[in-house]
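Colleague: coords below, sequence missing:
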């Protein structure tokens, strides 16, 4: 496939956006300026990637010509052969990135994200696994330079979580984490198992793009707000005020509780953020349901009720069932090094979308 026309198109549009941003009038409309800035950043990367792709293609052809001209057993031919192998991988990778630029950008990819982890089948072991997943995602966030903020949590007796909700802010958070939505299964011997039997437990992970007020309009008359006393470990300043907030969105039936902050106003603001994101997720799900046969979206299409990944500790194995990828690095994976599966998931999603467009 000849990608040069697409690369030229990126370059022309990049010049247009650059000129628009240099116009003082661009600052008069804050929303328009923000949109142009995001497009500028995206196109800048695409133009740079396109240039790198064209250079790699030229280098590949040059080395193929050299390889054909030299005796097969010569030192020059061997060096050219190694370079051809390397450049073929580079061209493939960069070409895929250029093709990705042809697709309309998903506006939710750049959003901050809310992650909800809930213990499922397996009792106390499931709650402990929920804590493991929480640590895995927070450590991955740290490696990406993202910020993690607690929203709500329901601890279990043995140090796990019945439920934990937290927000992650940073660059391309939802773009990378949206594939984590689903049922995660763990197979291991619990610490409480006296006979050494392997137990199977599950947790549900929901990854929600953080909604903005313009995305979801919540009317005051559709919202019931209850103030209640927060539970805590005791100590000065804890459980002394009715700081916890419970929101009930009457039309959808959604209920959100937040008691993470001592301030009632802060708890209400966090609860509103979660509520908007859940309503946005429902809105996205309704839209995606029309195209479920063509596109396998990771959020809100029913896949949350299916097992997406298995963590098998006795075999040191992690398997993602959607792309049939199995790795044998479970200890490092659960410590936050999850790009080894996130990257193939992103590539698989991209290939499906490109196939749908027949690119």
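Modeller: Looks like it arrived, so ask away. These numbers come from a predicted model, not from an experiment.
Colleague: okay, CA-based contacts and neighbour counts for the rest of this
Modeller: Noted.
Colleague: buried set for the longest helix seen in the chain?
Modeller: Counting residues, the longest helix found in the chain (DSSP state H) is helix 30-69. In terms of neighbour count (16 or more other Cα atoms under 10 Å), helix 30-69 has its buried residues at 33, 36-37, 39-40, 43-47, 49-54, 56-57, 59-60, 63-64, 66-67.
Colleague: all strands of the protein, in order?
Modeller: Shown for the chain, the strands assigned by DSSP state E span residues 113-119, 147-155, 161-169, 182-188, 199-209, 223-228, 244-249, 254-258, 307-312, 317-320, 325-327.
Colleague: any chance of those strands in CSV, plus mean neighbour count?
Modeller: Listed next are the strands of the chain as CSV, based on neighbours: other Cα atoms under 10 Å:
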stretch, mean neighbour count
strand 113-119, 25
strand 147-155, 17
strand 161-169, 22
strand 182-188, 22
strand 199-209, 24
strand 223-228, 14
strand 244-249, 21
strand 254-258, 19
strand 307-312, 21
strand 317-320, 19
strand 325-327, 14
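Colleague: any chance of JSON lines for those strands, columns distance to residue 357?
Modeller: Converted to JSON lines, the strands of the chain look like this (distance: least, Cα to Cα, whole Å):
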{"stretch": "strand 113-119", "distance to residue 357": "28"}
{"stretch": "strand 147-155", "distance to residue 357": "36"}
{"stretch": "strand 161-169", "distance to residue 357": "32"}
{"stretch": "strand 182-188", "distance to residue 357": "27"}
{"stretch": "strand 199-209", "distance to residue 357": "25"}
{"stretch": "strand 223-228", "distance to residue 357": "42"}
{"stretch": "strand 244-249", "distance to residue 357": "39"}
{"stretch": "strand 254-258", "distance to residue 357": "36"}
{"stretch": "strand 307-312", "distance to residue 357": "26"}
{"stretch": "strand 317-320", "distance to residue 357": "26"}
{"stretch": "strand 325-327", "distance to residue 357": "25"}
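Colleague: presented hereafter is structure B, for comparison with structure A:
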């Protein structure tokens, strides 16, 4: 294990104490809010460092006891056991501190725009897109997040040609960002009389919700059209022009929202979706410039990349990025075991970041 950057840790501890003092004596208004946020961000790391230091002091004491117990076999065995236990504990704590020092994705705590679209496979692809959306909805419910459908286009046999929803909850993007890509399903469709296994696919896009501070949208760059919402089979069709289509002329990005009967609410949702799409485009451009650095990380997040296969006949789910296979298909589709896959992806991602950090440390 690489050595901890002790000097940096001492600087962070000093900064934490400095902020604590400022919050207790005089900070007001926006400054108080800004310092409070920084204090909150630093506190988990500071607590881990304090626990590590305490363990290191205990280890030093155990080693002294070991040196003094050379003539007492019983005390010697006790001291050796304590030294071994504390050394393992310090390794664990050091790893946790290194993880806490990793650069954080500024978007991790944001809400998410989730887009699921049927890919190759016709009606079966639309049905699978519906299955995926239900999986994410159940996963969100498990974590106490809310899901609000912004736009949907149903398939002719059920499911969705496309469904777009806002997922709101703490850390939504941090957990769901690894889901972007092509999801493939292998199963016997209900309409297949011969019992043959078909392969179809759906595409998932996970976008962090954009905020006003991310960038400004010039109203002059927007073309806004309103029209009557289209209902399935002619049912529940609005008689008023409540559906909204917004085109961002410079980029050609188009969003349509028609699920609410209020044109005002549809427009607000459409603007939120447009902001998320434009922010995602900016992020993808920036990441393209760092493509070489990301080869060792968990996939590329590219929407065209096949990331996972759901094999119903064998009851298994395989994530191709980390070669992980779970024979828990039903639990995954119910949103219960999905977090096992996400946690493994997150661990692999952190390992790649640590490896890059160690490489930079050696070069430095």
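Modeller: Right, received. Where do you want to start? What you are looking at is a predicted structure, and each value in this text was computed from that prediction instead of being measured.
Colleague: so what does the longest helix of the first structure touch, helix or strand wise?
Modeller: helix 4-22, helix 75-102 (3 or more Cα pairs under 8 Å, 6 or more residues apart in numbering; DSSP states H and E).
Colleague: off-centre distance for the first one?
Modeller: Pointing back at helix 4-22 of the first structure there. What separates the centre of helix 4-22 of the first structure from the centre of its chain is 28 Å, taken as Cα atoms, centre = their mean, to the nearest Å.
Colleague: ok, now stretch 247-259 of the second structure?
Modeller: Counting by Cα atoms, centre = their mean, stretch 247-259 of the second structure comes out at 25 Å from the chain centroid.
Colleague: hmm, back to that, quick one: closest of the helices and strands packed on helix 30-69 of the first structure to residue 347 of the first structure.
Modeller: Nearest to residue 347 of the first structure among these is helix 75-102 (8.4 Å), distances taken as Cα to Cα.
Colleague: now do that closest one against helix 30-69, angle only.
Modeller: If you take axes from the mean of the first three to the mean of the last three Cα atoms, to 10 degrees, helix 75-102 of the first structure sits at 160 degrees to helix 30-69.
Colleague: buried ones in helix 75-102 of the first structure, by neighbour count?
Modeller: Buried-residue list, helix 75-102 of the first structure, by 16+ other Cα under 10 Å: 77, 80-81, 83-84, 87, 90-91, 94-102.
Colleague: try stretch 336-355 of the first structure
Modeller: So stretch 336-355 of the first structure, judged by 16+ other Cα under 10 Å, has buried residues 336-338, 341-342, 345-346, 349-351, 353-354.
Colleague: name the residues that touch it?
Modeller: Residues outside stretch 336-355 of the first structure that contact it (Cα atoms under 8 Å, 6 or more residues apart in numbering) are 99-100, 103, 135-140, 143, 176-177, 179, 295, 320, 323, 325.
Colleague: let's have the helices and strands packed on helix 30-69 of the first structure in TSV, adding distance to residue 129 of the first structure.
Modeller: Shown next, in TSV, are those (distance: least, Cα to Cα, whole Å):
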stretch	distance to residue 129 of the first structure
helix 4-22	45
helix 75-102	35
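Colleague: residue 111 of the first structure: which of those helices is closest?
Modeller: helix 75-102 (18.3 Å).
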